[in-house]
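Undergrad: Below are the sequence and a predicted model; questions follow.
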Amino acid sequence: MTEPSFPRQFARTRRFRLGTPRRFAVSPGGGAVTFIRTGAGDDPVERLWILDVATGEERLVADPATLEADGEVPEEEKIRRERGREQSGGIVAYATDAAARVAAFALAGRLYTVALDDPAAVPAELDVPGPVVDPRPDPSGTRVAYVAGGALRVVELDGTGGRTLAAPDGDEVVYGLAEHIAAEEMGRDRGFWWSPDGSRLLVARVDDAELERWYISDPADPAAPPRRMAYPQAGKANSDVTLWLVGLDGSRVAVTWDREAFEYVVSVLWGTSLLVTVQSRDQRTARVLRVDPGTGATTVVREDRDPAWVEIVRGTPALTGSGALVWAADSEDTRRLLVDGEPVTPPGLQVGEVLSTDGDTVLFAATDEPTERHLWTYSTEGGLRRVTTSPGVYEGVLGAGTLVVAARSLDHDGVLVDVRREGRRVAVIASLAEKPLLTPRVALMRAGERELRTAVLLPSWHVPGAGRLPVLMAPYGGPATQLVVAARTWWTLVAQWFAEQGFAVVVADGRGTPNRGPAWERTVWGDLATPVLEDQVAALHSAAERHPDLDLSRVGIRGWSFGGFLAALAVLRRPDVFHAAVAGAPPTDQSLYDTYWKERFLGHPDVHPDVYRRTSLIDDAPNLTRPLMLIQGLADDNVVAAHTLRLSAALTAAGRPHTVLPLTGVTHMVSQDAVAENLLHLELDFLKRSLGM
């Protein structure tokens, strides 16, 4: 029998995500918690579960294996999953009514509902036109709205009364789904919202007619036609997004605002008020609008401006039970929580996300140390209170006094989930994730004058002073993503595996990464290359001072997405420091990425073409003197294959040898088990050969 290997375990557990409970929802009375979880650590099929808070007992609510939902996942659902980097199958999403009595979900494009308050209930399929995408019950639990064929439809819970509320009125129009940049960059993954009384819906109409047309093909199957996609390329047109108030009788009222000045619809909240957050194309101005549900007219509730960009915190705006607006804004180099316009968090505590409101209590995540993310609450009665204290990274949901806390730390594997009432643990939600075959040995440090949060991982068998170790830098290193945290994560496991192969692995979060304050994030505005590369060099040298066994004459670097860009950038611009690189899905030509993300940091390419060119890698091709492996998924619709192919063409034209590893059928996330497993081996072999190991 073949001995199990970490790369194989890493691949078949989908980065140890399988078996981990997630997508928690607390019932209005606080007595039940709904969630999804696969059946085991190597089972890729998500199931719907419910926890009885009083007894601590879990109950399986819906199992795809018993529903005989055969068939392909609809293309629209595949795209939604890709935008969310979803690697599981089965019930990957669900929605409930306001009382949490009914849940709705889709399987293979078919619509199912199930009663959550009846232990004997079994899921029922509703016979409706499909394929069904994103079904959501109304607040009263009497009907379900969903998207099919680009139309928003509704059906009664007993399967009767099915009808179309909004049908596409153009070849490139869809109703009720999020456009590409909303789902990929803004964190808005939906396109319709029920009114609190269930009498109407707010629906997004997305018209992609003016977008660029790109084509994703499969070179391994020349007979297969390419997939045509509308892409919002930097400097080009965005999707035309409008909002409509749609009644159950199909009546429609347009929501009106200055769409020419504010073309981005960032978020929607329909609670005691209907609030819509919009943002200007340059992202320097954002407004929270209150919508009149009767007329569609809007009034400005709040406006924020910033000379670089306005950062809109996930979960905002929110409303407390008394109707106070919950928002987050930057002041004194701190992202602070605001309630009714007043800051309620102190300078230095960086607010990262608003997670829940429970009456007048706000649950949010914040950090005063970048490697840790803690849960906090604020209420007018109780003031500001820290909920979690031990070093780690925490997620949470609060409802009716029931708090679900999901914890990661350096002291344990995976996620530990406990349910609390009045500050006391009353139940635990089990994780079925596999125990990793290795244990990461993470040493956190502050590197250099900028105190760059840095992690160093050495081989478990290494004895200090017994020999020099080649170095492997493994950064992401860019906006929106942190790797250096006080928790065992999938990346720390991969880093430790490389360490066991003989490397000293160094990971650094430089300028532009989150949770160091607004000024830190904005240092990359206008230049996504120079500061991030300088910080990797600084962290490397600082780590070598702390750990003398690091051999700076043999330094490799590997990364994916922005980390792939950073890896290629390192060997192209600093070959004196970096001696080999593996660059996975690197955005080499900044003008080939989307509007919202690139224009945020680099401005409009027509106004700042020099900035785009300086931050791209194509002109650097003649400078390559070190071994470089480029890895590219050919089905990637986020960082498309043209990025890698353009750099490869420039390298070839300059006579610079390099390696290109094309991955057939692979998107921006490597979800195929065999590819994910063997990719680690191929990267390791390349790095060992290139560094003379």
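TA: Thanks, I have the structure now.

Undergrad: From here on, just use CA atoms for contacts and neighbour counts.
TA: Will do.

Undergrad: now stretch 477-491, how far from the centre of its chain.
TA: 12 Å (CA atoms, centre = their mean, to the nearest Å).

Undergrad: likewise stretch 269-283?
TA: For stretch 269-283, the distance to the chain centre is 20 Å (CA atoms, centre = their mean).

Undergrad: do stretch 288-302 as well
TA: Worked out by CA atoms, centre = their mean, stretch 288-302 lies 29 Å from the chain centre.

Undergrad: Buried residues, it. List them.
TA: 288-293, 296, 298 (16 or more other CA atoms under 10 Å).

Undergrad: Next, the distance between the ends of it.
TA: End-to-end distance of stretch 288-302 (CA to CA, to the nearest Å): 5 Å.

Undergrad: next, the one to line up against it:
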Amino acid sequence: MKFSKFTLLILLTGSFLSAQTQKFTIAEAVNGLRSNLAVKNISQFSWSDDSKSFYQGTKNGYLITEVPSLKQDTLVSLSQLNRNLSGENILKSFPRITFITKDKGYFTQGSKYFWVERSGKDWKVKDWTSLDEAAENVQMLSNNQGFVYTIKNNLYLNKNGKVVAITNDKNEDIVNGQAVHQREFGIDKGIFISPDNSQIAFYRMDQTMVTSYPIIDWSVTPAANKNIKYPMAGTPSHHVTLGIYDIKTDKKTFLNIEGDPEQYLTAVTWNPDSQSVFVGVLNRDQNDLHMNQYSAVTGNLMKTVFEEKSAEYVEPQTPLSFFPNSSTDFVWQSQRTGFNHLFHYNLEKGLVAQLTKGSWSVTELLGFNEKKKEIYFASTQETPLERHLYKINWNTFQTQKLDSAPGMHTGILSKDGNHLYDIYSNSTTPRVVNLINTNTDKFKNILTADDPLKKYQRPEIKNVTLKAEDGTPLYGKIILPTDFDANKKYPVIVYLYNGPHAQLVTNAFPASGNLWYEFMAQKGYIVFTMDGRGSSNRGLKFEQAVFRHLGDVEMRDQLKGVEYLKSLPYVNADKLGIHGWSFGGFMTTSFMLKHPEVFKVGVAGGPVIDWKMYEIMYTERYMDSPQNNPEGYKQANLLDKVQNLKGHLLMIHGAQDNVVVWQHSIKFLKAAVDNGVQMDYFVYPGHEHNVLGKDRVHLMQKVTDYFDEYLKK
């Protein structure tokens, strides 16, 4: 059968149009970007130790790519590993290997560790060691001679197969080697191995003075209780110390850190000479930080390197970053000027220079190039809606932007600093990966991903900039229905968080920020989201506007968004809905009670209801203690405002929530009953603070159905 050119054009055009009418299923809207709609990526990227190549994982092996030529070859394959294995030892799938060199690495299977080593053109798998099946928080000595790990509340060393108990605390409320302070202040571990592998620093947390809090497991009969230690605002906090274990002498020394036992120990950093340890000692009020240097031998204070104070709070987020081959000079990240910047310190001279300056924030320190005296970092210098990669000479302060495309860039620097792996996306670009030569500033593309959403019906998305009452710009996005008709009026869902350490609106893929927003747009909703004051990456003034009065300034900013929405002729002002989780759940509930005339429907997930029941470190940073700020806590407390509810409110909570404990919404339910107020409620058994996996599809279907029932009709 033959077609004319005109007929063929009609067929192709029709095929193109029909291809873009596919609608998201709820499962795709919720989990699609992590499953069938995932954007192509380079898997398990890592630089080689000599910086001359990089590794990436494939389904059945690893590839090695030389730089700068980008010549690629198979490094090791599953068939190569299995060639020397038999019976039950044969690997059914390729393990994730950590390469020490291009000829040697290791992988784990359960508690067992195996070496993989090149032998001629072949690879051999050898037994290495086994750890206790209960081992957690495992860290390996950098000389590959042993492992440090925890079992329950104690710390252990397995060196060359010999196991030593570093601690032996019988009381399980004394915890060793684990992250402390509710993982605030950038703390993500409790074990710190010295650079020369001779000593192990570790957190020791005494929680005996902290009230136990029940988390009930409802999956067994009868239900079982597991107590956790959860220090609430204004109550006694745990006591933390820092121990030093000398591997050779088998001796422990605890640092002599003076001050209130409830103070916070942060930013733990070994000196590269392994002779001393730096600890950021932050008072419980979180407004006075001393960066102290302690002897690893005696535990005594050597000196206070610097002090930082604030009328609001000081929040250290990173350890010290020592310059290459130096034990005297380091970079400290600080917000002391109002934005997070890099500061050069010398142990003898003190502050040498502020390296970066401006009304923008450094978001990540990527590393150094010693030969060129350069530091690499990511920042918001272009706009708070994007991240870009830069280098600065630490002597001349000459700064250069290394990427060119708009969007959200992240970088991984090679060990020698000569190459930078740059991965980015923007509203129209799903993912691009470039390799930047930091000497020539030229780049080579190694991946440009196709758009996995190109067959789907996509909404129009508009960037919105509003102004807060003080003139501060507020960035948002409005997502229009996919069948948008400007002559119609549509219901609106406002999705918000608006709390510290979060940013919803960026120039990233997808432009909407969330496929569930697009799913709702396909169902005929307008979706609006905006980052008000209090949210992240806009500097301290923007964040600290909420200090001591959570839920006040944030709502005033979000009301600017409501005002904007009501000004649009295609918005049905009588059909406004609101949804948020965690801090966003607190904001949602606050709106439904403090401004009950604005939103007809609200869905609040995992909401903070009374800040006195939230953990100390976060709450007292932004609210002070209940004893020092009773009015602020009273204003934010939602339990005495339940009677104001006019619209439809669905509250959702994870039954095992150990972040915003279940009692928040349970007490709210009791207040609703006491006041004769009707509301809706749903619990997810087996889930902690976030409902994840396949059950998240159930959650978002429930949220969708609730808006359909009470907002759309």
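TA: Now that the structure is in, tell me what you want to look at. As the structure is a prediction and not an experimental result, all values here were calculated from the model.

Undergrad: what's the farthest-apart pair in the buried residues of stretch 288-302 of structure 1?
TA: Val288 and Pro293 (15.4 Å; CA to CA).

Undergrad: which one of the buried residues of stretch 288-302 of structure 1 is nearest Ala544 of structure 1?
TA: The closest of those to Ala544 of structure 1 turns out to be Val288 (CA to CA; 48.3 Å).

Undergrad: And that closest one, what's its match in structure 2?
TA: In structure 2, Val288 of structure 1 lines up with Met291, judged by TM-score structural alignment.

Undergrad: before we move on, what about Pro622 of structure 1?
TA: Pro622 of structure 1 maps onto Gln643 in structure 2, by TM-score structural alignment.

Undergrad: Isn't that match up against Gln678?
TA: No - contact criterion CA atoms under 8 Å: Gln643 of structure 2 and Gln678 do not qualify, at 9.7 Å.

Undergrad: Which neighbours do the two have in common?
TA: In terms of CA atoms under 8 Å, 6 or more residues apart in numbering, Gln643 of structure 2 and Gln678 are both contacted by the residues Ala672.

Undergrad: tell me which element Phe147 of structure 2 falls in.
TA: Per DSSP states H and E: Phe147 of structure 2 is located in strand 146-151.

Undergrad: State the span of structure 1 onto which that strand is aligned.
TA: With TM-score structural alignment as the criterion, strand 146-151 of structure 2 aligns to 143-148.

Undergrad: how big's the offset between the matching stretch and structure 2?
TA: Using mean CA distance after the TM-score superposition for structure 1, stretch 143-148 of structure 1 ends up 2.2 Å from its aligned counterpart in structure 2, as a mean over the superposed pairs.

Undergrad: And for the longest strand along structure 2, what's in contact with it?
TA: Ranked by residue count and defined by DSSP state E, the top strand of structure 2 is strand 571-581. Where contact means CA under 8 Å, 6+ apart, the residues beyond strand 571-581 of structure 2 that reach it are 489-497, 526, 565-566, 585-588, 598-607, 707, 711-712.

Undergrad: Tell me which residues of that strand come out buried.
TA: 571-573, 575-581.

Undergrad: Specify which member of these is nearest to Trp123 of structure 2.
TA: Trp581 (49.0 Å).

Undergrad: For the counterpart of that closest one in structure 1, give its distance to Val344 of structure 1.
TA: Superposed on structure 1 with TM-score structural alignment, Trp581 of structure 2 falls opposite Trp560. Note on Trp560 of structure 1: its distance to Val344 of structure 1, by CA to CA, is 38 Å.

Undergrad: Tell me how far the most far-flung residue of structure 1 relative to its centre lies from Arg153 of structure 1.
TA: The C-alpha centroid of structure 1 is most remote from Ala466, which lies 41.6 Å away (CA atoms, centre = their mean). Remark: distance between Ala466 of structure 1 and Arg153 of structure 1 (CA to CA) = 68 Å.

Undergrad: Who are the contact partners of the equivalent of Gly686 of structure 2 over in structure 1?
TA: Aligning on TM-score structural alignment places Gly686 of structure 2 opposite Gly665 in structure 1. Taking CA under 8 Å, 6+ apart, we find Gly665 of structure 1 in contact with 218, 633-635.

Undergrad: farthest-separated two in those?
TA: Maximum distance among these (CA to CA): 10.3 Å, for Asp218 and Gly633.

Undergrad: Name the residues contacting each of the two.
TA: What both Asp218 of structure 1 and Gly633 touch, as defined by CA under 8 Å, 6+ apart, is the set 664-665.

Undergrad: Would you map the helices across structure 1?
TA: Secondary structure of structure 1 (DSSP state H): helices at 6-12, 75-83, 180-181, 490-500, 518-522, 530-546, 562-573, 595-602, 609-615, 642-653, 673-690.

Undergrad: now stretch 456-471 of structure 2, how far from the centre of its chain.
TA: Put simply, stretch 456-471 of structure 2 sits 24 Å off its chain's centre (CA atoms, centre = their mean).

Undergrad: now the end-to-end length of it.
TA: Start-to-end, stretch 456-471 of structure 2 (CA to CA) is 38 Å.

Undergrad: quick revisit: to which residue of structure 2 is the residue farthest from the centre of structure 1 aligned?
TA: Per TM-score structural alignment, Ala466 of structure 1 is aligned with Asn487.

Undergrad: Give me the nearest residue to that match, chain neighbours excluded.
TA: Tyr570 (6.5 Å; CA to CA, 6 or more residues apart in numbering).

Undergrad: which ones are touching that neighbour?
TA: 486-490.

Undergrad: try Phe323 of structure 2
TA: Phe323 of structure 2 neighbours (CA under 8 Å, 6+ apart): 329-331, 368, 370.

Undergrad: Looks like Pro131 of structure 1 contacts Gly150 (just checking).
TA: No - the pair Pro131 of structure 1 / Gly150 is not scored as a contact, 9.9 Å apart, by CA under 8 Å.

Undergrad: Is Gly14 of structure 2 in a helix, a strand, or coil?
TA: Look at Gly14 of structure 2: counting by DSSP: H, G, I helix; E, B strand; the rest coil, its state is helix.
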